[in-house]
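Trainee: Attaching a predicted model along with its sequence, questions to come.
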Amino acid sequence: MTAVIAEEDINRIRWHCRRGMLELDMVLARFLEEHADRLTAPQWQEFERLVSLEDHALWQRITATSVTDSTVERLLRGCIIC
């Protein structure tokens, strides 16, 4: 079941996705474009927690090669353009 998220909340989240690191800007923008309409409420909460991390820490999380149970992290990794 996907969550219905208000447009103002999506705009707030998009603003938080603007980063000082171009690679993160690209990955986060692609993630929102491809997955925003299918995320569940818990996945939105997880995404917001991840976006609250500093650039370097977030980049390390989404480029890690370790296996994770996090659907959001796996989706973010899928948005990395090689």
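Mentor: Perfect, I can see it now.

Trainee: From now on I want contacts and neighbour counts done on CA atoms only, so please keep to that.
Mentor: Fine.

Trainee: Which positions within the lengthiest helix in the chain qualify as buried?
Mentor: Taking DSSP state H as the assignment, the helix of the chain that covers the most residues is helix 22-35. Neighbour counts over helix 22-35 (16 or more other CA atoms under 10 Å) mark L24, D25, M26, V27, L28, A29, R30, F31, L32 as buried.

Trainee: of the residues you listed, closest to H56?
Mentor: Nearest to H56 out of these is L24 (CA to CA; 9.4 Å).

Trainee: also this one, for the comparison:
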Amino acid sequence: MFRAHHMGSNENDILFGGFAAKYLETLSSEQAERFESLIAENDTDLFNWATGKEEVPAHLDHDVMAMIKTFVQSEAAPI
């Protein structure tokens, strides 16, 4: 949770921190591991992938990324 709220950019802190606050406790252990792997990626890339500005690399295009993209598009506060 801490890492999701302290990623580097304010935008990602809001998006990924908001996602973590809402969904982290409900993720399976495998999904939580995928989430941790995602937030270790480059901040700019994450923002672009989550907001649909760039295509997600195949190895990171999984259920958790889909959940994040849905959250960003429909639930997160506009940035």
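Mentor: That came through, no problem. Note that the structure is a prediction, hence the values are computed from the model and not measured.

Trainee: Check the buried residues of helix 22-35 of structure 1 against D9 of structure 1 and report the nearest one.
Mentor: L32 (12.5 Å).

Trainee: nearest spatial neighbour of the closest one, skipping sequence neighbours?
Mentor: Counting by CA to CA, 6 or more residues apart in numbering, R14 is the residue found nearest to L32 of structure 1 once chain neighbours are left out, at 8.0 Å.

Trainee: which stretches of structure 2 form helices?
Mentor: Taking DSSP H as the criterion, structure 2 carries its helices at 2-5, 10-23, 29-39, 43-50, 63-74.

Trainee: quick one: contacts for the nearest residue to A4 of structure 2 once chain neighbours are set aside?
Mentor: Leaving aside its chain neighbours, A4 of structure 2 sits nearest to G17 (4.6 Å; criterion: CA to CA, 6+ apart). Counting by CA atoms under 8 Å, 6 or more residues apart in numbering, G17 of structure 2 makes contact with M1, A4, H5, H6.

Trainee: Return a ChimeraX selection command for the buried portion of those.
Mentor: Entered in ChimeraX, the line below selects the buried ones among the contacts of G17 of structure 2, by 16+ other CA under 10 Å:
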select :4,5
